[in-house]
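**Q** Mind folding the following:
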Amino acid sequence: MTAHFNHTIIASTDAAQMAEFYIELLEAERQPSWGPFQNIGIGGGVLLQFATPPMQFPSQHYAYLLDDAHFDRAFALIGARGIEHWADPQRQLAGQINREHGGRGVYLLDPSGHYLELITRPYL
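**A** The predicted model follows:
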């Protein structure tokens, strides 16, 4: 059987704030939450669980594939909220998007400091 990605826990400084941020940016669906987890669902039945761990955590990188219309809406939200963003992961090209791999992409930080990448075309 081929493995399918099912869920991940994303360390958060404020789990509820993170869930709301991702719901808006990714147009995700709120899912039932339990224990320390604030849960949302994205495409392919993937569950994102936000929780505050009892220790400091390093920043992670999460990339999301969006269709062009969703990218436009997400980028408009980034602009409307004044969220700092870059065309590159090194954060040298501030306020820009890239046109890599035949699509568009942008990098930003979520409320807990994780690097998000929104792209319209997969790398492979």
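
**Q** CA atoms for contacts and neighbours, from now on please.
**A** Fine.

**Q** what sits up against the lengthiest helix in the chain?
**A** The helix that spans the most residues within the chain, counting by DSSP state H, is helix 68-81. The list of residues contacting helix 68-81 from outside it, by Cα atoms under 8 Å, 6 or more residues apart in numbering, reads 25, 26, 84, 85, 118, 119, 120.

**Q** what's in contact with the helix or strand that that helix is followed by?
**A** Beyond helix 68-81 in the direction of the C-terminus, DSSP states H and E gives the next helix or strand as strand 85-86. Under the criterion Cα under 8 Å, 6+ apart, residues 78, 91, 92, 93, 94, 95, 96, 97, 106, 107, 108, 109 lie in contact with strand 85-86.

**Q** Widest-spaced pair of the contacts of helix 68-81?
**A** Distances among the contacts of helix 68-81 were taken as Cα to Cα; the most separated pair is 84 and 120, at 19.3 Å.

**Q** of these two, who's got more company?
**A** When neighbours are counted by other Cα atoms under 10 Å, residue 84 and residue 120 differ, and residue 120 comes out ahead with 22 against 14.

**Q** this one as well, want them side by side:
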Amino acid sequence: MVCMADLNHTIVHSRDKRAGAAYLAGILGLAEPQPFGPFQVVETANGVSLDYLDAAAGAEIASQHYAFLLSDAAFDSAFARIRERGGAYWADPGRSRPGKVNTDDGGRGVYFEDPSGHLMEILTVPYGG
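**A** Got it, this is the predicted structure:
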């Protein structure tokens, strides 16, 4: 028997949950993050939420990777916001191609960091798809 499961939410540890959530929502053009218990919640278009949580004082935050599949128009808008904010971006997760956009699998993709150092990605075509 195959069980169908959808990702509902994930917790994103942050140096400042409000700043991190607002940054991501702003780049992606999503609704303003909402508080829920100790979290600042960023809701994506497919109903998955990223629940930002302040890390303990002095705790090291392990960088995580989060990828967002966008339409071409949404990619253009998000990419423009990254550049407008003066943020660094790369064509690859190893950050060896700074200031470039990848065109893997016929789409476009860019990696950038959030305020806590998580590696975010926007792309227009799923890899291998």
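
**Q** picking that back up, matching residues in the second structure for the longest helix of the first structure?
**A** Matched against the second structure by TM-score structural alignment, helix 68-81 of the first structure falls on residues 72-85.

**Q** how about that stretch: buried residues?
**A** Judged by neighbour count (16 or more other Cα atoms under 10 Å), stretch 72-85 of the second structure contains these buried residues: 74, 75, 78, 79, 81, 82.

**Q** do the same with stretch 80-96 of the first structure
**A** Of all the residues in stretch 80-96 of the first structure, those buried under the rule 16+ other Cα under 10 Å are 85, 86, 87, 88, 95.

**Q** which residue in the second structure lines up with residue 52 of the first structure?
**A** Taking TM-score structural alignment for the superposition, residue 52 of the first structure sits opposite residue 54 in the second structure.

**Q** all strands of the second structure, in order?
**A** The residue ranges that make up the strands of the second structure, judged by DSSP state E, are 9-14, 34-36, 39-43, 49-54, 65-69, 109-113, 119-123.

**Q** can you redo those strands as TSV with distance to residue 129 of the second structure and mean neighbour count?
**A** Conversion of the strands of the second structure to TSV gives the following (distance: least, Cα to Cα, whole Å; neighbours: other Cα atoms under 10 Å):
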stretch	distance to residue 129 of the second structure	mean neighbour count
strand 9-14	24	19
strand 34-36	33	13
strand 39-43	25	24
strand 49-54	24	22
strand 65-69	12	14
strand 109-113	14	24
strand 119-123	12	20
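
**Q** Save those as a markdown table, and put in distance to residue 23 of the second structure too.
**A** Written out in a markdown table, the entries for those read as follows (distance: least, Cα to Cα, whole Å):
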| stretch | distance to residue 23 of the second structure |
| --- | --- |
| strand 9-14 | 12 |
| strand 34-36 | 13 |
| strand 39-43 | 10 |
| strand 49-54 | 11 |
| strand 65-69 | 14 |
| strand 109-113 | 10 |
| strand 119-123 | 11 |
